[in-house]
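[1] Got a predicted structure plus its sequence, pasted below:
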Amino acid sequence: MSPELALGIAGALIVLTVVIGVGLRLLDGRRRGGGHLRFDAADASGDRGSRATLVQFSTEMCARCPQVRRLLSDIASRDDGLVHVEVDLTHRPDLSSRYRVLQTPTTFVVDRAGAVRARFNGVPHPHALAEALAPV
């Protein structure tokens, strides 16, 4: 293989990696629909909120989970009908396949009937979280 071809391939791989990284970064923390998922309260320790529940899926080795925990706890403390519950997937790996959680942190906005109204992968944007909570 010629040096020019090797440098061309290496350059193309670097550009591809940067494009994929920027694309994933732009999607991180954005609101997604909950689909037809229903969250079972028995899967989390703690009470459900009378208005909504913020369910955070995390793991012990998650670097961004403490930041999300503080954000969600702060939001829940300002609203009486809102509760923040954390589910540690380290101890409950079966839940990751049931709720299709591929990364941590992942946050669900669950209404009082148990329907997942919104889902956030990564650190949720506060304004997007407020928009998701408004109709609930």
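    Alright, I've got the coordinates. Numbers count the residues shown, from 1 in each chain.
[2] When you work out contacts or count neighbours from here on, use the C-alpha atoms and nothing else.
    Will do.
[3] And the strands in the protein?
    Remark: strands assigned in the chain by DSSP state E are 31-33, 52-58, 82-88, 106-111, 116-121.
[4] ok, and here's another one to check against it:
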Amino acid sequence: MVPMTPAAALAALVAIVLVATALGVLLRRREGRARAVRADAVAPTALGLAPGAFGERATLVQFSTELCARCPAVRRLLSDVAGERDGVAHVDVDVTHRVEIARRFHVLQTPTTLVLDARGVPRARIAGAPTRDTVMAELDAIEGKTHA
């Protein structure tokens, strides 16, 4: 085995740092953005909730865990938004001990938010902490409004 020269070691280190930085920037840019999803309707019971837990117009489903540092702030945001909009409900599903729910809904990080329409069909998925504008825009899209 040929020993690595200091120049080769430095080049490898720089390459690793550049790749890691690029991946970090890419992941950070996706954080908190809504993306459209195609999935079948979700029943409240599939999330361990009582029938009737969903809103008449839309439901904000927050997946969180016990050790999630950003989840309490997201919970407050989503609760506030749901309180401001008629027919919109916010439900928080703790997946700490419910691995089957996390797997079924492909929750890889918390918080993750699903925006469901009146029939329980997922219309958007937000990985990470959403902004108020992002959530309002998704609700407006469900209701056919233009978000200002």
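    Everything's here; your move. Here the structure is a predicted model, which means the values were calculated and not measured.
[5] center of the first structure, which residue is that?
    Thr106 (2.0 Å; CA atoms, centre = their mean).
[6] want to throw the strands of the first structure into TSV with distance to Arg69 of the first structure?
    As requested, the strands of the first structure are arranged in TSV below (distance: least, CA to CA, whole Å):
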stretch	distance to Arg69 of the first structure
strand 31-33	17
strand 52-58	8
strand 82-88	8
strand 106-111	10
strand 116-121	13
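[7] Out of the ones you listed, flag the one nearest Val19 of the first structure.
    strand 116-121 (19.1 Å; CA to CA).
[8] The closest one vs the second structure, mean deviation?
    In the superposition with the second structure, the average deviation recorded for strand 116-121 of the first structure is 0.5 Å (mean CA distance after the TM-score superposition for the first structure).
[9] how about the alignment partner in the second structure of the residue nearest to the centre of the first structure, what does it touch?
    Using TM-score structural alignment, the equivalent of Thr106 of the first structure in the second structure is Thr112. Each residue near Thr112 of the second structure by CA atoms under 8 Å, 6 or more residues apart in numbering is listed here: Gln62, Phe63, Ser64, Arg125, Ile126, Ala127, Gly128, Ala129.
[10] at 10 Å instead, please
    31-32, 61-64, 71, 74, 105-106, 125-130 (CA atoms under 10 Å, 6 or more residues apart in numbering).
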